[in-house]
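Q: next come a sequence and a model predicted from it.
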Amino acid sequence: MSKTLYGNTSGLKPSQIKRLERLYRRRVSPSQIISHELSKELAALSHELNRQLGILINRRGEIEFVIVGEHGRIVIPAITRYRESAGRLRGLRLIHTHLSHEGLDQDDLLDLAFLRLDLIGALMVKEDGFPGKIYLAHLLPAGENGRHYGYLPTVYPWELKEDFLKLISSLEDELERQRPAKEVADACDRAILISVTTRSRAEAEESLAELKELARSAGVTVLDTIIQRRHKVDPRYLMGKGKLSELIIRAMQVSANLLIFDQELTPSQMRSITEVTEMRVIDRTQLILDIFAQRAKSREGKIQVEMAQLRYLLPRLRSRDDAFSRLTGGIGGRGPGETKLEIDRRRIKDRIARLERELKNISSQRKLRRKRRQREGLPVVAIVGYTNAGKTTFLNQLTKSDLLAEDKLFATLDPASRRVRLPDGSLAIFTDTVGFIKDLPKDLERAFRATLEELYEADLLLHLVDASNPYFEEHIQAVEKILEEMNLEHLPRILVLNKIDLLDELEVEVLKRRYQAEAISALDKETFAPLLEKINFMLLPQKKNTEREIEYQFELLSN
């Protein structure tokens, strides 16, 4: 195939190929969309070959690609090396012929969005091979009234009056004017959040609101959110192509550089969306992993995070260079050894095994510490709850500690234990734990099992709930479900409604009766008294058992 042509040239005569190559050397004035002479030549060739032809023209009026298609379609070559400079558009316009129908079709508009072309045009070819009218469209900066595309008047090529450079300049000026405020534009990560779901819109909105809080916890600036409900998710792009084109246009309009999906993406979906959008793409799992990586402070926490990250990465490895691929098996086809991809996989598996051994050692040390506490006869109260329910703030107020407590999801990853004197003067160990969350990926559940081992030694669970959260009932159910999956439903527990300072007194009383719960404000220690009395009462059997055990041990020593 000629280096100046792209597409299927099989069946073409040498003279036809030469005429196509001459097209490549044609130029148009930079201010012209297309010249009359070039449109005549393009239409005549397309009619003669009975195929669609396309040309990609840069802003200097030079033809970068001549595309030879089929009767009903063309395939655009990879143009990733052509990047937008001053604006966000590609710097290329596509003019191609239509033989069987008039106007721009859906594929044309998708190409316009996916490739961020300056302009797309469909040139009609008459039965006599002369050019008909040309249909032209461009992206709209503002998406006025839900519209994403602007159309120029449909005229014959020789009637085109539009100054192309002025049109593009005004489009990019408008894009620049609509850029977000400087502090947002300067932010490292500027994201659009996307949910593609088969569930109800209400459920999708709830989950997306949580994803927004996760993004905020990770230091990401959220510019927009998009929800698409489908009967069945697209196996390649998750969302439909039309919605994906809208997403690309929206990202361009708000200067987003990151797409965060609420659903977990398969490796192939992540690659496909990344290739089409040319943006960084992550999913909910990656976002949570990033937060964990930022927040983990202890050696144990860091190990757990690294293990989860490696498990997530392992199935997503792929070879980027076919030169490393193995030869096929059999005589004469045995490979030279491991490929780079296989070496990477083996190293990751070895690293996971080493981390698991190290984590097991740490877990053994923690078991020894728990046994020492048991010998001391101190009951253990574990504080559990949905992430950002106020568990660490409560423990800080209760014990005058200064553990990190922020209004962010997963502010606490490492377990912390403090001694607390109860109303009857006895001591108990209160343990803060990592917050729970719905749909936590299995890899993360496994990685944090060691952290949650504290719960198995607890004598009492305090289930703290952010009662001011509109979705607190769903949060209660999520925590109860996880506790059941961990076989901890048998442990006695107290449901504690937190953040009552944000609710009306009457509403608090109604909620207390409905859920048979205690109510506190973690910011006000004065509200703790009834809760501590109840904790004291529920730990009495444990204390009596401990006293009997101490008496028994004393008798053994005396004898």
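A: Perfect, thanks for sending it.
Q: rest of the way, CA atoms for contacts and neighbours
A: OK.
Q: and for Leu341, nearest residue in space, chain neighbours not counted?
A: Ser319 (5.6 Å; C-alpha to C-alpha, 6 or more residues apart in numbering).
Q: let's bring in a second model and compare:
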Amino acid sequence: MIKTAAKPERVILVGVELQETDNFEMSMSELASLAETAGAQVVTSYCQRRERYDSQSFVGSGKLQEISARIEADEIDTVIVNNRLTPRQNTNLEAAFGVKVIDRMQLILDIFAMRARSHEGKLQVHLAQLKYMLPRLTGQGVMLSRQAGGIGSRGPGESQLELNRRSIRNQIADIERQLRTVEKNRSTLRKKRMDSSIFKIGLIGYTNAGKSTLMNCLSDNRQYEADELFATLDATTHQIYLKDRFQATLTDTVGFIQNLPTELVAAFKSTLEESRNVDLFLHVIDASDPNHVEHEKIVVDILKELGMSEIPRLAVYNKMDQTEHLVTTAFPNIRLSLKDEMSRKTLRQQILDEIEHIFLPFSIKVSKDKLYKLYELSKIALIDPYHFERDDEVITGFIAEKNKWRLEEFYD
């Protein structure tokens, strides 16, 4: 169980905006949300425009003195830098400030350590943390000497930070060996799902867009949901019924974020692999977020990097009850509030409409003696309403191309 301090850490945020930096304000706002998610109290933030980062101290000497004075005056516990620090910059900043200094990467790792629930998720976070620590073991700054816990020190714990490089490498090798075993088992289950005739839906979207809420709307299972970043880390798959007996699987995965650390992309590759073979993506978007257009682009770009951009995608603009004006950039799309019962029904129908576009139409003659076979067919195909009035009735509907062979059993 994670123990949190009764008194939140008081933190200062620091960011440097380069000329080519995109979405800097969004990134700093997001950093504040990340810090609060980790349990910190954000006191203030400092931003500086520069042509390049200072190789020694990240920020200029004047800004360094300004921040140092504020740290002493406001009894700051931690400084969080919005960019990735080199080991040298990290050590120099801790020496200059006299408090713990962490970067955006370490903050995200810390939140992941809080959120991981499954054995595999904890292994993946631990692996990413160890790989992050390895090049930083040479420093003897505040982070390595401090025995207290707090933000940036969850997961492996302080004792891990004191291990030498060989010990860290041994741990990395051991965790990678365990993850290969887990991945082998996951691959076996994934292959069974691929071979299955059941339709597969994947939930994707920026963190805190409402994916877990949507999962709970479409399934009877209660997925953890909260208004916080990275509420869900582990891939979760549930079976759902969209129409009558028509079955589908719904998989919820980790939320995406701007500048997702490369170590985490690699560490969670197997988790994201759960979405590689889905038939339809539901791209959940927080319509109330003023930066939702940038969030959409980040998700789409990551899908391209993962080779998943060709998978059909339905954009779900969520939280429409919290916004008056919306610019939609993704099509097809649906606008709703998952809190509204009518919106949930509309969502189900829209998903069924998209499945019809993906499936192929069919028309078969069914005799009364083969009527019982429609029960099994309705699990994998969308069958139009019918009423048997003759010995041979024409049944129409939609079915996946890979399942068309199932229609042959109705032929004479």
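A: That came through fine. Computed from a prediction, not measured in an experiment: that's the story for all the values here.
Q: let me know the helix or strand that the residue nearest to Leu341 of the first structure is in.
A: According to DSSP states H and E, Ser319 of the first structure maps onto no helix or strand at all.
Q: help me confirm that it comes into contact with Ile343.
A: No: using C-alpha atoms under 8 Å, Ser319 of the first structure is not in contact with Ile343, being 10.9 Å away.
Q: quick one: the residue nearest to Leu341 of the first structure from Lys340 of the first structure, how far?
A: Using C-alpha to C-alpha, to the nearest Å, we find Ser319 of the first structure at a distance of 8 Å from Lys340 of the first structure.
Q: who has more neighbours out of the two?
A: Neighbour totals were compared for Ser319 of the first structure and Lys340, and Lys340 leads with 17 against 13 (other C-alpha atoms under 10 Å).
Q: quickly note the distance from the more buried one to Met270 of the first structure.
A: For Lys340 of the first structure, the distance to Met270 of the first structure - C-alpha to C-alpha - is 21 Å.
Q: Gly132 of the first structure too?
A: For Gly132 of the first structure, the distance to Met270 of the first structure - C-alpha to C-alpha - is 42 Å.
Q: so which residues of the stretch 301-450 of the first structure form strands?
A: In the stretch 301-450 of the first structure, the strands defined using DSSP state E, counting those that start in this stretch lie at 380-385, 416-421, 427-432.
Q: just say which of those is most tucked in.
A: strand 380-385 (a mean of 26; mean count of other C-alpha atoms under 10 Å).
Q: the first structure: which residue goes with Glu9 of the second structure?
A: Matched by TM-score structural alignment, Glu9 of the second structure corresponds to Asp189 in the first structure.
Q: run a quick neighbour tally on that match.
A: Neighbours around Asp189 of the first structure, by other C-alpha under 10 Å: 19.
Q: list the contacts for it?
A: Contacts for Asp189 of the first structure were tallied using C-alpha atoms under 8 Å, 6 or more residues apart in numbering; they are Gly219, Val220, Thr221, Ala256, Asn257, Leu258.
Q: separation between the residue mapped onto Gln56 of the second structure from the first structure and Lys349 of the first structure?
A: Under the alignment by TM-score structural alignment, Gln56 of the second structure pairs with Arg236 in the first structure. For Arg236 of the first structure, the distance to Lys349 of the first structure equals 28 Å [C-alpha to C-alpha].
Q: would you map the helices across the stretch 101-250 of the second structure?
A: Applying DSSP state H, counting those that start in this stretch to the stretch 101-250 of the second structure gives helices spanning 104-115, 119-133, 142-145, 158-161, 165-195, 211-218.
Q: now do the contacts for Tyr375 of the second structure.
A: Contacts of Tyr375 of the second structure (C-alpha under 8 Å, 6+ apart): Arg245.
Q: what about 7 Å?
A: If a contact means C-alpha atoms under 7 Å, 6 or more residues apart in numbering, then Tyr375 of the second structure has no contacts.
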